[in-house]
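Chemist: Need a 3D model of the sequence below.
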Amino acid sequence: MRISVKAPAKINLTLDVLAKRPDGYHEVEMVMTTVDLADRIDLTLLEEDGITLDCSASFVPLDERNHAYKAAQLLRDRYGVKKGVRIYIDKQIPVAAGLGGGSSDAAAVLRGLNSLWGLNLSLAELARIGAEIGSDVPFCVYGGTALARGRGEIVTPLGPPAPCWVVLAKPPLGVSTADVYGSLRVDKIARHPRTDAMLKAIERQDFRLMCDSLGNVLEEVTLPRHAQVRQIKELMRDSGADGVLMSGSGPTVFALVQKQAKVYRIYNALRGFVKEVFAVRMLGGSEAEILA
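Modeler: Sure thing, here's the model as predicted:
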């Protein structure tokens, strides 16, 4: 028996850091939404106990360092599953890009194995397990659009934002999320995002307010270190993007665009600057829709 599960990328419409927690993590407040750029996870049931992992990208680890492998291992050990699984990841989301690819893969494995192994766990239970793997995994379990608090594990699903195009551009560099968070001085943050305004924009499906409310405090760390990220933002704005922001800890930058004619202009301008450019739509709907 084999099933396939979609693992969509996420972007941060807002990312605020409120405090450093006693457990070493940061207290965050983020509005995230899924976009139509996705890995495909194939899960094949094995009668014998064991987990094997393969991936279309040669540089991805194939053991417990991989979030997808870790998700399968955690489910198997916690619920005493005696059957195994072969996992294959068709990798489309750039790695170490701020798009939650590894977290989304883990969430897809949790959802898929819940069905394949007949565990009958709720999304809330899967999200709690996902929080042990990574801070973005609970959001990725639910998908769609949501407000995430705590260290990311407190997820409040939201309605879909105003429909639009999203142009993603990743420069040829990797950014360590742990390093970016570790370098952030919470008491020195110059400007916090307007999370309440973003929530209002989503509730009203107000595209203009959504663009005006974009904000990510991690730009204060990543942009000074990587000139290419700043240059991509400027190029997007100069090419007519309605809203521009870095996603997560970077280095990927996204542009929100309503008119399709602008999408081609921005895409073509970026293709002359970086190789990894994607023009996609926001998904923004429910978990059931993103799995279709």
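Chemist: Could you use CA atoms for every contact and neighbour count after this?
Modeler: OK.
Chemist: I'd assumed E234 was in a helix, is it?
Modeler: Yes. The assignment for E234 is a helix, going by DSSP: H, G, I helix; E, B strand; the rest coil.
Chemist: Run a quick neighbour tally on it.
Modeler: 13 (other Cα atoms under 10 Å).
Chemist: Look up how far A201 lies from it.
Modeler: According to Cα to Cα, to the nearest Å, E234 stands 24 Å off from A201.
Chemist: Ok, Y25 next?
Modeler: 29 Å.
Chemist: One more: I232?
Modeler: 25 Å.
Chemist: out of the two, which sits in the busier spot?
Modeler: I232 (27 against 20).
Chemist: mind listing what the closest residue to the more buried one other than its chain neighbours touches?
Modeler: In space, and not counting its chain neighbours, I232 is closest to V253: 7.0 Å by Cα to Cα, 6 or more residues apart in numbering. The contact partners of V253, taken as Cα atoms under 8 Å, 6 or more residues apart in numbering, are L168, A169, K170, V229, I232, K233, V244, L245, M246, S247.
Chemist: Tell me which two of those sit farthest apart.
Modeler: K170 and V244 (13.4 Å; Cα to Cα).
Chemist: Which parts of the stretch 101-250 of the chain are strands?
Modeler: Here the stretch 101-250 of the chain has its strands, by DSSP state E, counting those that start in this stretch, at 145-150, 154-158, 165-170, 215-216, 243-246.
Chemist: Now distance to I290 and mean neighbour count too, for those strands, in CSV please.
Modeler: CSV is the format used below for the strands of the stretch 101-250 of the chain (distance: least, Cα to Cα, whole Å; neighbours: other Cα atoms under 10 Å):
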stretch, distance to I290, mean neighbour count
strand 145-150, 11, 23
strand 154-158, 14, 19
strand 165-170, 16, 25
strand 215-216, 25, 24
strand 243-246, 23, 27
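Chemist: before we go on, could you also do this sequence so I can check it against the first one:
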Amino acid sequence: MFIRQDGPQLEVLAPAKINLFLEVLGKRDDGFHELDMLMAPVALYDTLTLTPTQTPGITLKSRWARGLEHQPELPVVEDNLVYRTLLLFHQELQEVRGDSLGIAVDLVKRIPAAAGLGGASSDAAAALIGANRLSGNPLSFDSCCRLASQIGSDVPFFLYQSPARCQGRGEVVTPIAAGQSLPLVLIKPAAGLSTPAVFSRVADFGFDSPQPMNSMLAAFCSGDVSGVGRSLHNRLVQSALAELPELESLIQKLGGYDVPGFQMTGSGSTFFLVCRHRNQAKHIASRLRQTKLGAVIDTYTLGQSFGCAA
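Modeler: Sure thing, here's the model as predicted:
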């Protein structure tokens, strides 16, 4: 997460993420699934501009960036995760300091929705970090993490601003040092996927033989791109295919490229290719754009401590 302050105004760049490894270990008593994931932030950003206001209250305006107006309609203000995050922060601020929050937020979206890229969760984390800074950092990092876990399972990950192993339902975060940045190509089909719908089908395909993360961690930490490609894993692929069978044609197409590996991120519908170098990523992205299989973005993973601390 990158933060720039211009007078009283704060601009926060909220990155997307990919799941290099996602294993489902079982169903929990609270209804969530027990997960073991390796997630990495990616250089694809939404932009939040936060401005303090003299009168208490939360104002949010959200829109797609220029050229992306064809994307799905964004949620109404009350359902937007940024707004809900700021409401929780306002309540916390009142308890901690007796103050009310007065803030106006302008959100410009570039991360595709219903894509498995964590855009809404990243926006929520950015709003939390930004509001806390504009308020004089009344909440500690641990308090921010506690609040983030109430907002969404992926939100705590983005507070750490680092690749990380995420366990529990995703809220137990252990930062991981990356051996190197991974060149990527993202491809997001026109159709998205609902996270609850995909997870609801996991039991149909079973999770009795979980795959260990050892080989992925070793390859990722040492910067072994080929090893990362061989170790890519996502337990949700079969569930996603059951929800969106047309993903099969995309999988067949991606299998024809000479890259270390490719995989779906999160609950889909985005897939990514891990490439050997940035030039290969740009070349493959150019070829994929001609297929009309979806939106194509060439980018790369971000390393540890890539942004500003909360």
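Chemist: hang on, the earlier thing: residue in structure 2 paired with the residue nearest to I232 of structure 1?
Modeler: Taking TM-score structural alignment, V253 of structure 1 has F271 as its aligned residue in structure 2.
Chemist: Run through the helices of the stretch 51-200 of structure 1 in chain order.
Modeler: With DSSP state H, counting those that start in this stretch as the criterion, the stretch 51-200 of structure 1 has helices at 67-79, 101-116, 123-130, 137-142, 177-183, 195-204.
Chemist: Off-centre distance for the longest one?
Modeler: In this case it means helix 101-116 of structure 1. Mean-position distance between helix 101-116 of structure 1 and its chain equals 13 Å (Cα atoms, centre = their mean, to the nearest Å).
Chemist: and it, how far from structure 2 on average?
Modeler: Compared with structure 2 after the fit, helix 101-116 of structure 1 shows a mean deviation of 0.4 Å (mean Cα distance after the TM-score superposition for structure 1).
Chemist: helices or strands up against that helix?
Modeler: Under the contact definition 3 or more Cα pairs under 8 Å, 6 or more residues apart in numbering; DSSP states H and E, helix 101-116 of structure 1 sits against strand 2-20, strand 26-46, helix 67-79, helix 123-130, helix 137-142.
Chemist: Quick one: closest of the ones you listed to G174 of structure 1.
Modeler: Within those, the stretch nearest G174 of structure 1 is strand 2-20; the backing value is 16.5 Å (Cα to Cα).
Chemist: circling back: export the helices of the stretch 51-200 of structure 1 as TSV, with columns for distance to V263 of structure 1.
Modeler: Compiled in TSV, these are given as follows (distance: least, Cα to Cα, whole Å):
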stretch	distance to V263 of structure 1
helix 67-79	33
helix 101-116	23
helix 123-130	35
helix 137-142	26
helix 177-183	29
helix 195-204	22
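Chemist: closest to P61 of structure 1 out of those helices?
Modeler: helix 67-79 (9.4 Å).
Chemist: and the angle for the closest one with helix 101-116?
Modeler: Relative orientation of helix 67-79 of structure 1 versus helix 101-116 (axes from the mean of the first three to the mean of the last three Cα atoms, to 10 degrees): 40 degrees.
Chemist: follow-up on the earlier one: just name the most buried of the helices of the stretch 51-200 of structure 1.
Modeler: helix 137-142 (a mean of 29; mean count of other Cα atoms under 10 Å).
Chemist: on average, how far is it from the matching bit in structure 2?
Modeler: Counting by mean Cα distance after the TM-score superposition for structure 1, helix 137-142 of structure 1 comes out at 0.7 Å.
Chemist: and for that helix, what span of structure 2 is it aligned with?
Modeler: By TM-score structural alignment, helix 137-142 of structure 1 lines up with residues 155-160 in structure 2.
Chemist: So what's the gap between that stretch and the chain middle?
Modeler: Here stretch 155-160 of structure 2 shows a centroid-to-chain-centroid distance of 9 Å under the convention Cα atoms, centre = their mean.
Chemist: Find the centremost residue of structure 2, please.
Modeler: G118 (2.6 Å; Cα atoms, centre = their mean).
Chemist: Wait, that one touches A16, no?
Modeler: Yes. With contact defined as Cα atoms under 8 Å, G118 of structure 2 reaches A16; the gap is 5.7 Å.
Chemist: Find the nearest non-adjacent residue to the aligned partner of A169 of structure 1 in structure 2, please.
Modeler: In structure 2, A169 of structure 1 lines up with I187, judged by TM-score structural alignment. Nearest residue to I187 of structure 2, sequence neighbours excluded (Cα to Cα, 6+ apart): V296, at 4.5 Å.
Chemist: Counting neighbours, what do you get for that neighbour?
Modeler: 23.
Chemist: can you give me the angle the helix or strand where it lies makes with strand 183-188?
Modeler: Taking DSSP states H and E as the criterion, V296 of structure 2 maps to strand 295-300. On the basis of the same axes, to 10 degrees, strand 295-300 of structure 2 is oriented at 160 degrees to strand 183-188.
Chemist: Quick check: strand 295-300 of structure 2 compared with structure 1, mean distance?
Modeler: Compared with structure 1, strand 295-300 of structure 2 is 0.7 Å away on average (mean Cα distance after the TM-score superposition for structure 1).
Chemist: Which stretch of structure 1 lines up against that strand?
Modeler: The aligned range for strand 295-300 of structure 2 is 276-281, by TM-score structural alignment.
Chemist: Same question for stretch 12-20 of structure 2.
Modeler: Going by TM-score structural alignment: stretch 12-20 of structure 2 matches residues 5-13.
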